[in-house]
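**Student:** sequence unavailable; structure follows:
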């Protein structure tokens, strides 16, 4: 069966996010000073062939740990979608 999995990868909250700071500066330059903070991450969608939703989620977990996220600097969240 085919499962769709979304993985959200974001910088750890305690770490500086240089890309987020650059976007924040750009927004302020555009007159959008009401924005107080920006964090930039990655949104990844996988189509997984698996026997069960649990197996598909485990595959996404393995992909996240081994390739998609750097645990030193990032955290990730996995969500099964329809």
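**Tutor:** Ah, there it is. Just so you know, these numbers come straight off a predicted model, no measurement behind them. Numbering: from 1, shown residues only.
**Student:** please count neighbours and contacts with C-alpha atoms only from this point.
**Tutor:** OK.
**Student:** what residues sit buried inside the lengthiest strand in the chain?
**Tutor:** Counting residues, the longest strand found in the chain (DSSP state E) is strand 2-11. Neighbour counts over strand 2-11 (16 or more other C-alpha atoms under 10 Å) mark 3-11 as buried.
**Student:** hold the first one in mind and look at this next one:
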């Protein structure tokens, strides 16, 4: 079973990396980009066979390590 975790900064949290990317895109002639939010994707290969249990376990991983829940939000996909 595979889990895909998308981690993004919460709305309202300053994203200096995203702003740097937006500025760089403008410098390269892509002036139509108004804002950029940068995040990360984490893929986990799991030995679990129960989808519900796997999702709960991955959410616990996110809360404890994979995401800083003070400033980041995350979504979990189980495939």
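**Tutor:** Thanks, I have the structure now. Source: prediction; values computed, not measured.
**Student:** one step back: so what's the gap between the longest strand of structure 1 and the chain middle?
**Tutor:** 7 Å (C-alpha atoms, centre = their mean, to the nearest Å).
**Student:** and the following helix or strand past that strand, which stretch of structure 2?
**Tutor:** Downstream of strand 2-11 of structure 1, the next assigned helix or strand under DSSP states H and E is helix 18-29. Mapped onto structure 2 using TM-score structural alignment, helix 18-29 of structure 1 spans residues 16-27.
**Student:** list the buried residues for that stretch?
**Tutor:** Going by neighbour count (16+ other C-alpha under 10 Å), the buried part of stretch 16-27 of structure 2 is 19, 21-23.
**Student:** distance from it to the middle of the chain?
**Tutor:** That offset, for stretch 16-27 of structure 2, works out to 18 Å (C-alpha atoms, centre = their mean).
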